[in-house]
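S.K.: build me a model:
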Amino acid sequence: MSETPPDSSSWKPSEGSDDPPAWDQDEADGLVGLYVLVGITHLNVGGETVISQTQYHGRIVSADPKAGFKVECEGKWKGQLMGLPPDINVFTAARPGQYRLRSTEEIVENPDLLATWSVKGRVTS
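M.R.: Predicted coordinates:
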């Protein structure tokens, strides 16, 4: 059974207000070209139960205040272009070392940045 890449274009962070985060284009442009390890935890509607976890890694190739960040993936998702919401504050500097991705068993060495998200499920009728 083949997996499909995670759909990262239709979600936004589950915590915080509905107001868009502050955007600094110079700061966002400074992230372009850096290598990021992304972790996404999908939670149920109540936010208490983990439904799934997705991890991917790659180079940030663009930053736009409306479209967000685009990541050109490597490893399992090589060739996929993933999107992240336009929130600069989610990125943190990664400590040097090896990072094992639980979802794919890949090892990523010395990424520049980490970005983690928790996404609550939607109520469907």
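
S.K.: rest of the way, CA atoms for contacts and neighbours
M.R.: Fine.

S.K.: which residue is the nearest non-sequential neighbour of the residue most central in space within the chain?
M.R.: Among the residues of the chain, the one closest to the centroid is residue 38, at 4.1 Å (Cα atoms, centre = their mean). Excluding its sequence neighbours, the residue lying closest to residue 38 (Cα to Cα, 6 or more residues apart in numbering) is residue 115, at 4.8 Å.

S.K.: against residue 57, how distant is that neighbour?
M.R.: For residue 115, the distance to residue 57 equals 10 Å [Cα to Cα, to the nearest Å].

S.K.: mind listing what the residue lying closest to residue 78 once chain neighbours are set aside touches?
M.R.: Of all residues not flanking residue 78 in the chain, residue 72 sits nearest, at 7.5 Å (Cα to Cα, 6+ apart). Neighbour list for residue 72: 58-61, 78-82 [criterion: Cα atoms under 8 Å, 6 or more residues apart in numbering].

S.K.: this one as well, want them side by side:
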Amino acid sequence: MSDGPPDEEDLEAFVPSWDQNVADAAVGKTILAGVTYFESGGQTLRSQEQYHGIIVSVDPKVGVHVRCAGAHAGETICLPPHTRVFTRASPGNYTLRSTGEIVTDPDFFTTWSVTPPVKN
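M.R.: Here you go, the predicted structure:
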């Protein structure tokens, strides 16, 4: 561990990346998103959810809106505007552990961990 400030390469993982070409190409595509929710402090797992649906809009300031299908049909979720973590999915069937649904050939997948700030 270095005593100095982190270098630019270390900080790169924390800076949201936005590739407008990737974002524009994602609209209308299917996505599988896993979200893990932790309690404040990040030590205690609160819940895990898996969503799938169609990417309906993208905005570098607002995020990526997904119109959900399946168990979450009727919901729209907003994922952070960080296109680097939207990975092309390999063809095949994906079974959602949280619902048992089978999603076939999604275009993208992404995973997120959400930890609320510690209240003082």
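
S.K.: can you calculate the TM-score here?
M.R.: Laid over one another, the chains give 0.81 as their TM-score (TM-score structural alignment, normalised by the length of structure 2), with 110 aligned residues with a Cα RMSD of 2.0 Å.

S.K.: ok, back up a step: buried only: go through the contacts of residue 72 of structure 1 for me.
M.R.: Neighbour counting by 16 or more other Cα atoms under 10 Å classes 58-61, 80-82 among those as buried.

S.K.: how about those residues in JSON lines, adding distance to residue 123 of structure 1 and secondary structure?
M.R.: Shown next, in JSON lines, are these (distance: Cα to Cα, whole Å; DSSP: H, G, I helix; E, B strand; the rest coil):
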{"residue": "58", "distance to residue 123 of structure 1": "31", "secondary structure": "strand"}
{"residue": "59", "distance to residue 123 of structure 1": "33", "secondary structure": "strand"}
{"residue": "60", "distance to residue 123 of structure 1": "31", "secondary structure": "strand"}
{"residue": "61", "distance to residue 123 of structure 1": "33", "secondary structure": "strand"}
{"residue": "80", "distance to residue 123 of structure 1": "28", "secondary structure": "coil"}
{"residue": "81", "distance to residue 123 of structure 1": "27", "secondary structure": "strand"}
{"residue": "82", "distance to residue 123 of structure 1": "24", "secondary structure": "strand"}
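
S.K.: what segments of structure 2 are helices?
M.R.: For structure 2, helices defined by DSSP state H occupy the ranges 8-12, 20-26.

S.K.: just name the most buried of those.
M.R.: helix 20-26 (a mean of 14; mean count of other Cα atoms under 10 Å).

S.K.: can you list contacts of that one?
M.R.: So helix 20-26 of structure 2 is contacted by 55, 58, 83 (Cα under 8 Å, 6+ apart).

S.K.: for the corresponding residue of structure 1 for the first one, what are its contacts?
M.R.: Per TM-score structural alignment, the equivalent position to residue 55 of structure 2 in structure 1 is residue 60. For residue 60 of structure 1, the contacting residues are 31-36, 69-72, taking Cα under 8 Å, 6+ apart as the criterion.

S.K.: sorry, back to before: the residue nearest to residue 38 of structure 1 matches what in structure 2?
M.R.: Match for residue 115 of structure 1 (TM-score structural alignment): residue 110.

S.K.: check contacts around that match.
M.R.: Going by Cα under 8 Å, 6+ apart, the list of residues near residue 110 of structure 2 reads 31-34, 85-87.

S.K.: next: residue 79 of structure 2.
M.R.: 63-66.

S.K.: cutoff 10 Å now
M.R.: 33, 35, 58, 62-66, 110-112 (Cα atoms under 10 Å, 6 or more residues apart in numbering).

S.K.: residue in structure 1 matching it?
M.R.: Using TM-score structural alignment, residue 79 of structure 2 pairs with residue 84 in structure 1.

S.K.: excluding chain neighbours, what is closest to residue 89 of structure 2?
M.R.: residue 108 is the one closest to residue 89 of structure 2 (Cα to Cα, 6+ apart), at 4.8 Å.
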